[in-house]
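**Student:** attaching a predicted model along with its sequence, questions to come.
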Amino acid sequence: MAPMSNADYLTRIKYADAYEALREAKKASGLTYKELAEKVGVSKMWLASVFDGQQYVPEEYAEKIAAALSVPVEKLAFLTEHPYKGNTDPILYRLHEVIDTYGPAIKAIIHEEGGNAIMSAIDFGLDVDVVTDAEGNHRVKITMDGKLLPYAKKGKYPW
């Protein structure tokens, strides 16, 4: 078992029962994340991360989730608190490995094709699909779409 992280102390233990009840309500509804996301009007990726305690949920979306799952909105009030983000999981390790391996190349391409800029993680879209390739292998397809943000040129250069 992985050592307890700050996230365990600050979020998951504090709301462990509430998150379990939320997951049980989703299971009882028979809805997939995609179907629930369509009812709520959000992306399936964002919604799935809500169920893992990784997202702040504005009150109006907490109300929509409650309605879609037929649970009292008061039971989802915990979702409207800003969570401590982070986790440890083999899939997440691999995602870190991908960024560690390809991050410098991604950075080089962004600078080569986009100039002196970075990718926004605020004005950002994310999707994941499991697809089947021509050989019949299942593959994970992750799409990240962040706004290109040129560095500001304020003050005396180099600042």
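**Tutor:** Noted; the coordinates are in hand.
**Student:** use CA for all of it now, contacts and neighbours both
**Tutor:** Fine.
**Student:** how about residues contacting the longest helix anywhere in the chain?
**Tutor:** The helix spanning the most residues in the chain, taking DSSP state H as the definition, is helix 90-114. Counting contacts by Cα atoms under 8 Å, 6 or more residues apart in numbering, the residues outside helix 90-114 that touch it are Ala117, Ile118, Met119, Leu148.
**Student:** same question, stretch 67-78
**Tutor:** With contacts defined as Cα under 8 Å, 6+ apart, stretch 67-78 is touched by 15, 18, 22, 25-26, 29, 36, 39-40, 59, 62-63, 66.
**Student:** before we move on, the earlier item: need the contacts of helix 90-114 in a markdown table with neighbour count, distance to Glu74 and secondary structure, can you?
**Tutor:** As requested, the contacts of helix 90-114 are arranged in a markdown table below (neighbours: other Cα atoms under 10 Å; distance: Cα to Cα, whole Å; DSSP: H, G, I helix; E, B strand; the rest coil):
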| residue | neighbour count | distance to Glu74 | secondary structure |
| --- | --- | --- | --- |
| Ala117 | 17 | 43 | strand |
| Ile118 | 16 | 40 | strand |
| Met119 | 17 | 37 | strand |
| Leu148 | 17 | 39 | strand |
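**Student:** structure two is appended below for comparative analysis:
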Amino acid sequence: MTTRAELTEKIIAHKVFNDIKWADVAAAVGQSKEWTTAALMGQISLTKDQIAKVDNAMGINFSDEEVALLMTVPYRGSLPTAVPTDPLIYRLYEVVNVYGTTMKALIEEEFGDGIMSAIDFTMDISRTEDPKGDRVKIVLDGKFLPYKMY
């Protein structure tokens, strides 16, 4: 029996070995590269139709068991440790540690007491050219959900 983590490793290895880009798979699926990558990394479930499109784009030939895993609602949370050890992920963690209270204060000042949804949510990651070194631009766009009084 394959685990979801093992399937994720298989997908990544196949992608690397065959020089496949996430954006190309996403175009075949008809979703954003961010959403498609999250799904194939095990954080979002896919439909049979979407899995067939991934299969066609990547040429993996998923087994029935793997299709079922890809369709299963996942247990979300992709980090193996409470504090990330991967340098890139740690820097994002550091951004939240340093600026999290600032983001919270500014969101609450603008919107009131509530949260930014990670369900009704989009993300865009892009490259911005800069003569001093290219920059990473991450846009997080989540619906504001006020806390309900009852």
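**Tutor:** Arrived safely. In this text, all values refer to a predicted model and were calculated from it rather than measured experimentally.
**Student:** can you give me the TM-score here?
**Tutor:** Aligned and superposed, the two chains score 0.78 in TM-score terms (TM-score structural alignment, normalised by the length of structure 2); 140 aligned residues with a Cα RMSD of 2.3 Å.
**Student:** quick revisit: please pick the buried ones from the contacts of stretch 67-78 of structure 1.
**Tutor:** The neighbour count (16 or more other Cα atoms under 10 Å) marks Ala18, Leu22, Ala25, Lys26, Leu36, Val40, Ala62, Glu63, Ala66 as buried among the contacts of stretch 67-78 of structure 1.
**Student:** save those residues as a markdown table, and put in distance to Phe78 of structure 1 too.
**Tutor:** Conversion of those to a markdown table gives the following (distance: Cα to Cα, whole Å):
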| residue | distance to Phe78 of structure 1 |
| --- | --- |
| Ala18 | 8 |
| Leu22 | 11 |
| Ala25 | 15 |
| Lys26 | 16 |
| Leu36 | 19 |
| Val40 | 18 |
| Ala62 | 9 |
| Glu63 | 12 |
| Ala66 | 12 |
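**Student:** circling back to that earlier point, which part of structure 2 lines up with the longest helix of structure 1?
**Tutor:** Counting by TM-score structural alignment, helix 90-114 of structure 1 falls onto residues 87-111 of structure 2.
**Student:** if you skip the residues just before and after it, what's nearest to the spatially most central residue of structure 2?
**Tutor:** With distances taken as Cα atoms, centre = their mean, Ala38 lies nearest the centre of structure 2, 3.2 Å away. Distances taken as Cα to Cα, 6 or more residues apart in numbering put Ile44 closest to Ala38 of structure 2, at 6.2 Å, once the chain neighbours are dropped.
**Student:** tell me where structure 1 has strands.
**Tutor:** If you assign secondary structure with DSSP state E, the strands in structure 1 sit at 117-132, 138-150.
**Student:** show me which of the contacts of helix 90-114 of structure 1 is closest to Thr11 of structure 1.
**Tutor:** Met119 (28.4 Å; Cα to Cα).
**Student:** how about the strands of structure 1 in CSV, adding distance to Lys107 of structure 1?
**Tutor:** As requested, these are exported to CSV (distance: least, Cα to Cα, whole Å):
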stretch, distance to Lys107 of structure 1
strand 117-132, 8
strand 138-150, 12
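**Student:** my read: the residue nearest to Ala38 of structure 2 touches Pro74, true?
**Tutor:** Yes: Ile44 of structure 2 is in contact with Pro74 according to Cα atoms under 8 Å; the separation is 6.3 Å.
**Student:** so between the two, which is more surrounded?
**Tutor:** In this view Ile44 of structure 2 and Pro74 are compared by other Cα atoms under 10 Å, and Ile44 has more residues nearby, 18 against 14.
**Student:** mind listing what the aligned partner of the more buried one in structure 1 touches?
**Tutor:** With the correspondence set by TM-score structural alignment, Ile44 of structure 2 lines up against Gln55 in structure 1. Under the criterion of Cα under 8 Å, 6+ apart, the neighbours of Gln55 of structure 1 are Trp46, Ser49, Leu79, His82, Pro83, Lys85.
**Student:** what sits against the first one?
**Tutor:** Yep, that's Trp46 of structure 1 we're talking about. Contact criterion Cα under 8 Å, 6+ apart gives Gln55 as the residues in contact with Trp46 of structure 1.
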